[in-house]
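Chemist: Just the structure for this:
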Amino acid sequence: MTRLNGKTAVITGGATGIGLAAAKRFIDEGAVVFIFGRRQDALDAAMADLGPNARVVKGSVSAEADLDRLYAAVKAERGTLDIVFANAGTGGPLQLGQITAQHINETFDTNVKGTIFTVQKALPLMGQGGSIILTGSSAGTTGAPAFSAYSASKAAVRNLARTWAEDLKGTGIRVNVLSPGATATELAKEALGVEGQKVFAAMTPLQRMADPAEIAAVAAFLASDDSSFMTASEVAVDGGLAQL
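Modeler: Okay, here's the model as predicted:
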């Protein structure tokens, strides 16, 4: 497929997991992809894996100056931008009663503030036909035990798409949310272990975790003109977890 032929994409959190899988899929479909992440070793590995249509920029979505460098690089080489996949995210467990201000700030700085500025700073480069994809989560719909801050941040991301679809009226730019469930990224597999993966797999009607490539396939759909009449929508790619 070449649905993204000639298009320019930015993927934050693009060096590993879902972001890396999406970068591979976008490139396979013809895009030039700028991946943005904090770890130089992961960026270097991703660049070696993705080939000549990948570009890497090191930085954090929590730092506006880093995002400015990212979009300056896009503008200098490509001039315009077609796709933003605001995928960078973080979150960890803390039970109610143990939640700290630092925990809340770290989660919301990346998942909410980082998403807002990732998109806002991209807009001057985008125009008619542009696609913005935000990474939500099944936890934003169902909640998740001990994940108060993370779940709340992903519920906020869902609302950002609704609000921005209104704000972007008349621009021809669409914004949608891609909400995965448990996904077998390298980080998740390491964190959960074999038994933990079985627990999460058992929670879905499909009785397994997602492969990152399955999430990437839906991201490519949302990035492409195949989803041209979709905006403010949430697409759940969660094996049915949040749908029952």
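Chemist: CA only for contacts and neighbour counts going forward, please
Modeler: Noted.
Chemist: ok, residue 140 - contacts?
Modeler: Neighbour list for residue 140: 150-156, 158 [criterion: CA atoms under 8 Å, 6 or more residues apart in numbering].
Chemist: same thing with residue 111?
Modeler: Shown in contact with residue 111 (CA under 8 Å, 6+ apart): 88-90, 153-154, 157.
Chemist: Just those residues: which are in helices?
Modeler: Those of those mapping onto helices are 153-154, 157, per DSSP state H.
Chemist: Among the residues you listed, which one sits closest to residue 7?
Modeler: Relative to residue 7, the closest of those is residue 157; by CA to CA it sits at 24.9 Å.
Chemist: Could you double-check that that closest one sits in contact with residue 112?
Modeler: Yes: look at residue 157 against residue 112 with CA atoms under 8 Å: they come within range, at 6.4 Å.
Chemist: list the buried ones in the one helix or strand residue 134 maps to?
Modeler: Under the criterion DSSP states H and E, the helix or strand holding residue 134 is strand 131-135. Residues of strand 131-135 classed as buried by neighbour count (16 or more other CA atoms under 10 Å): 131-135.
Chemist: ok now the very next helix or strand once past it, how far from the chain's centre?
Modeler: Next in sequence after strand 131-135, counting helices and strands by DSSP H and E, comes helix 139-142. Put simply, helix 139-142 sits 16 Å off its chain's centre (CA atoms, centre = their mean, to the nearest Å).
Chemist: this one next, for a side-by-side:
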Amino acid sequence: MDTLQGKIAVVTGGNSGIGYATAKELKKQGATVVITGRRKEAVDKAAAELGIIGFVADQGQVSAIQQLSETVKKQYRAIDILFINAGILGGGAIEQATENDFDNVMNVNFKGAYFTLSNFIPLLNDGGSVVFLSSNTASMHGANSSIYSSSKAALNSVMKIAAVELAPRKIRVNSVSPGPIQTEIMTKAGYSADQLEQLKDWMINRIPLRQMGNAGDVAKMVTYFSSPVSSFITGAELVMDGGMSLKS
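Modeler: Prediction:
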């Protein structure tokens, strides 16, 4: 299929997980894809596997975001699709939270995502598409999730405002909010194999469909929002969590 033939797409955090799967799907649909990530070795490996371009950029550093947008502009002049996917887990109980915990999560998940959008708006072609990776926790109220959940709730608010601001240029802005997805992010957060298995069982027991999600399914939804078939959708949040948020 080549529904995105001739389109230029940028995927932040595209060296693993949902970002990697989305980069693969966008390329499958005909787009020229650029991925970013913080670790050069991981970015180079993913880019080589996918046959696409990779740039090293830390979404937690505004200066790196600015440099990334300048690099992309120099090489491609303009883009059509921006998937702001990079994010981290973190935080705990409010009473035990530290400023460092707060800043680590917010600098990547909210501030970094915000300024990625801000810096790439001038590069977006009219009629383009922006998709944020949010989370079903943005509308849930689980204990020990205040910082992460707040970062994603803030993203959804920005998404809706951006949809209004960019509507005159026919640029659509939406977000996809997955529930538990089988990716490497939990391992990166420092959980042991036993802890991961316990966490997986706990999550599955809270999901009506009794299964965790797949990165490929999320990738297809992001690609849908990026394609002409969703041309009348903007300011929308699509929750993909097997019904988990229905039980919150």
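Chemist: just to revisit the earlier point, tell me the residues of the second structure aligned with the strand holding residue 134 of the first structure.
Modeler: Aligning strand 131-135 of the first structure against the second structure (TM-score structural alignment) gives residues 129-133.
Chemist: who's in contact with the residue nearest to the spatial centre of the second structure?
Modeler: Among the residues of the second structure, the one closest to the centroid is residue 85, at 1.9 Å (CA atoms, centre = their mean). Applying CA under 8 Å, 6+ apart, one finds that residue 85 of the second structure lies in contact with 11-14, 18-19, 132-133.
Chemist: go with 10 Å
Modeler: Going by CA atoms under 10 Å, 6 or more residues apart in numbering, residue 85 of the second structure touches 10-14, 17-20, 22, 36, 59, 109, 113, 131-134, 175-176.
Chemist: Show me which of these are buried.
Modeler: Neighbour-count burial (16+ other CA under 10 Å) applied to those gives 10-14, 17-20, 22, 36, 59, 109, 113, 131-134, 175-176.
Chemist: now the helices: where do they sit in the first structure?
Modeler: Counting by DSSP H, the first structure has helices at residues 17-28, 40-50, 64-78, 101-108, 114-120, 139-142, 148-167, 186-202, 212-223.
Chemist: count of residues packed around residue 82 of the first structure?
Modeler: As a burial measure, residue 82 of the first structure scores 24 neighbours (other CA atoms under 10 Å).
Chemist: now for it: what does it line up with in the second structure?
Modeler: Under the alignment (TM-score structural alignment), residue 82 of the first structure pairs with residue 80 of the second structure.
Chemist: isn't its match right next to residue 122, touching?
Modeler: No: counting by CA atoms under 10 Å, residue 80 of the second structure stays clear of residue 122, with 11.2 Å between them.
Chemist: which one of the helices of the first structure has the most crowded surroundings?
Modeler: For those, average neighbour numbers computed from mean count of other CA atoms under 10 Å are highest in helix 17-28, which has a mean of 25.
Chemist: Just checking the distance from it to the centre of its chain.
Modeler: So, by CA atoms, centre = their mean, the centroid of helix 17-28 of the first structure is 11 Å from its chain's centroid.
Chemist: sorry, back to before: just the closest of the buried residues of strand 131-135 of the first structure to residue 99 of the first structure, please.
Modeler: The shortest gap between residue 99 of the first structure and any of the buried residues of strand 131-135 of the first structure belongs to residue 135, at 23.6 Å (CA to CA).
Chemist: how about the closest one, what does it touch?
Modeler: Contact analysis of residue 135 of the first structure by CA under 10 Å, 6+ apart lists 18-19, 85-89, 111, 115, 154, 157-158, 176-180, 219, 234-235.
Chemist: Distance of the nearest residue to the match of residue 82 of the first structure once chain neighbours are set aside relative to residue 6 of the second structure?
Modeler: Among residues not flanking residue 80 of the second structure along the chain, residue 128 sits closest, at 4.6 Å (CA to CA, 6 or more residues apart in numbering). To residue 6 of the second structure, residue 128 of the second structure is 12 Å away according to CA to CA, to the nearest Å.
Chemist: residue range for stretch 156-169 of the first structure in the second structure?
Modeler: Stretch 156-169 of the first structure covers residues 154-167 of the second structure once aligned (TM-score structural alignment).
Chemist: gap between the matching stretch and the chain center?
Modeler: Distance, stretch centre to chain centre, for stretch 154-167 of the second structure: 15 Å (CA atoms, centre = their mean).
Chemist: Same check on stretch 117-130 of the second structure?
Modeler: Distance of stretch 117-130 of the second structure from its chain centroid, counting by CA atoms, centre = their mean, is 16 Å.
Chemist: surely residue 105 of the second structure meets residue 97?
Modeler: No: counting by CA under 10 Å, residue 97 is not a contact partner of residue 105 of the second structure; they are 11.7 Å apart.
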